[in-house]
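K.L.:
I'll drop the sequence and a predicted model, then ask my questions.
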Amino acid sequence: MTDIQLDRSGTDRVRSAAKLMLAWVALLWALEVVDVLTGHALDAYGVVPREPAELVDVVPSAFLHFGFGHVASNTIPLLVLGFLAALGGIRRFLAVALLIVVVDGVAVWLVSPSGTNTAGASGLVFGLFGYLVARGFVERKALDVVVGLLIAAVWGGSIVAGLSPSATGVSWQGHLFGLVAGVAAAFVFRVRGRESV
């Protein structure tokens, strides 16, 4: 009976994580459709640095993009990394995501060049990457260490490239602070496990 309950719990976790991330990504695409239909009116909700009124846009900016190509570039990594992170629990995932989005958005507001407008889910993507790579080491769980190393092997090159200040049209600041916030989230929301590395 215990085994059946554990199996159901695991299946429920997978379903919940999958539903959440599919809905999240669908929302990003729906918002971009609205943005296009309104002549890109939603672009105004990106973060413009060091203007106090722009701080209210820190969270909304993580859901908005500058075109369908921009959304598309974030879709697969957000689906995969978000799904893997959400397997650890939906509430925990939402707390991790909120921490990443807020820290990243405020940091972008503080240090990005004047006159820029930053939006997109890539800060969250970089944050989830950092969170998943660090989580196993922080919690001393062998399976999570292996998952983190696999993620680093698959996406590490893209992550390093996204941190380059020479990349044009990309907020390397948003990527960098998202990554840092994700690693910090692994410490803030750590759960001590029995399995040690």
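P.N.:
Cool, got the structure. These figures come from a predicted structure and were not determined experimentally.

K.L.:
from here on, just use CA atoms for contacts and neighbour counts.
P.N.:
Will do.

K.L.:
in what helix or strand does residue 155 lie?
P.N.:
helix 142-162 (DSSP states H and E).

K.L.:
what helices or strands is that helix leaning on?
P.N.:
helix 122-139 (3 or more C-alpha pairs under 8 Å, 6 or more residues apart in numbering; DSSP states H and E).

K.L.:
the helix it packs on: how far from the chain's middle?
P.N.:
The chain centre lies 9 Å from the centre of helix 122-139; the measure is C-alpha atoms, centre = their mean, to the nearest Å.

K.L.:
below is structure B, check it against A:
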Amino acid sequence: MSQHKASLSRAVHHAVAQFETRVLVLVLFVGSIWAVFIATAAFPELLLYRHGVVPRTLGGLQGILFAPWLHASVGHIAANTGGLVTLGWLCMWPRISNFVWATAAAMLGGGMCAWLFGAPNSLHLGASGLVFGYAAFLVARGLYTRNLLSVLVAGFVGFSYGLTMLLGVFPFDPGVSWQTHLGGALGGAVAARIGARRPS
């Protein structure tokens, strides 16, 4: 009996530690995006916006790394925060590495797509490519793994974000970077495919 209690205690301790780690990673990640936004607003002379994606320019390539941390307004960053928190949290199951891979793939896919296909002299900012990448990752993971929980999560994401995703990857609004959305979604789907082939 004591051995069973010890095993249960270790399992609970491990689960709590995993939960705390996920919370910490997500808070630090989203918090860093807000910190950059606040710094941008407080010190406009820093010209942080220039580090966004500028299509087909050598300097604009840096935006692939930096654009997700740059936002044009409070409304812009607030609109992305909900998706980053909700979908980012879901991406962390069952491994935090899923979140890391989905983030990297969405950044690369969204940034490259904006750089290759964006309008000349346009500037692409924001973390919406990550949001689309996370959503696509979760939906694709359900389709690839067919694990019951993954399928349920995919259904939730499809129901909650499906219309937004569908409208966001087409050039309906000239003020929206559909290229970033499309590339981020493709990156997330690819990350899910690769992840489905890795052993659990």
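P.N.:
Cool, the structure landed. Please read all numbers here as calculations on a predicted model, not as lab measurements.

K.L.:
picking that back up, buried residues in the helix or strand just after the helix holding residue 155 of the first structure?
P.N.:
Counting by DSSP H and E, the next helix or strand C-terminal to helix 142-162 of the first structure is helix 172-188. Residues of helix 172-188 of the first structure classed as buried by neighbour count (16 or more other C-alpha atoms under 10 Å): 172-186.

K.L.:
what's the longest helix in the second structure?
P.N.:
helix 2-42 (DSSP state H).

K.L.:
which secondary structure elements does that one sit against?
P.N.:
Partner elements for helix 2-42 of the second structure (3+ C-alpha pairs under 8 Å, 6+ apart): helix 74-91.

K.L.:
which strands or helices does the helix it packs on pack on?
P.N.:
helix 2-42, helix 96-117, helix 128-145.

K.L.:
same list (those helices) but as a markdown table, adding distance to residue 90 of the second structure and mean neighbour count.
P.N.:
As requested, those are exported to a markdown table (distance: least, C-alpha to C-alpha, whole Å; neighbours: other C-alpha atoms under 10 Å):
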| stretch | distance to residue 90 of the second structure | mean neighbour count |
| --- | --- | --- |
| helix 2-42 | 10 | 14 |
| helix 96-117 | 8 | 24 |
| helix 128-145 | 8 | 28 |
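
K.L.:
what would those helices look like in JSON lines with distance to residue 82 of the second structure?
P.N.:
What follows is these, written out as JSON lines (distance: least, C-alpha to C-alpha, whole Å):
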{"stretch": "helix 2-42", "distance to residue 82 of the second structure": "10"}
{"stretch": "helix 96-117", "distance to residue 82 of the second structure": "16"}
{"stretch": "helix 128-145", "distance to residue 82 of the second structure": "9"}
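
K.L.:
returning to what we had before: so the longest helix of the second structure versus helix 96-117, what angle?
P.N.:
Note on geometry: by axes from the mean of the first three to the mean of the last three C-alpha atoms, to 10 degrees, helix 2-42 of the second structure and helix 96-117 are set 30 degrees apart in direction.

K.L.:
just how off-centre is the helix holding residue 155 of the first structure within its chain?
P.N.:
The answer for helix 142-162 of the first structure is 14 Å, by C-alpha atoms, centre = their mean.

K.L.:
residues in the second structure aligned with that helix?
P.N.:
Using TM-score structural alignment, the residues of the second structure aligned to helix 142-162 of the first structure are 148-168.

K.L.:
what about that stretch, how far off from the first structure?
P.N.:
Its aligned residues in the first structure lie a mean 1.2 Å from stretch 148-168 of the second structure after superposition (mean C-alpha distance after the TM-score superposition for the first structure).

K.L.:
with that, I have no additional questions.
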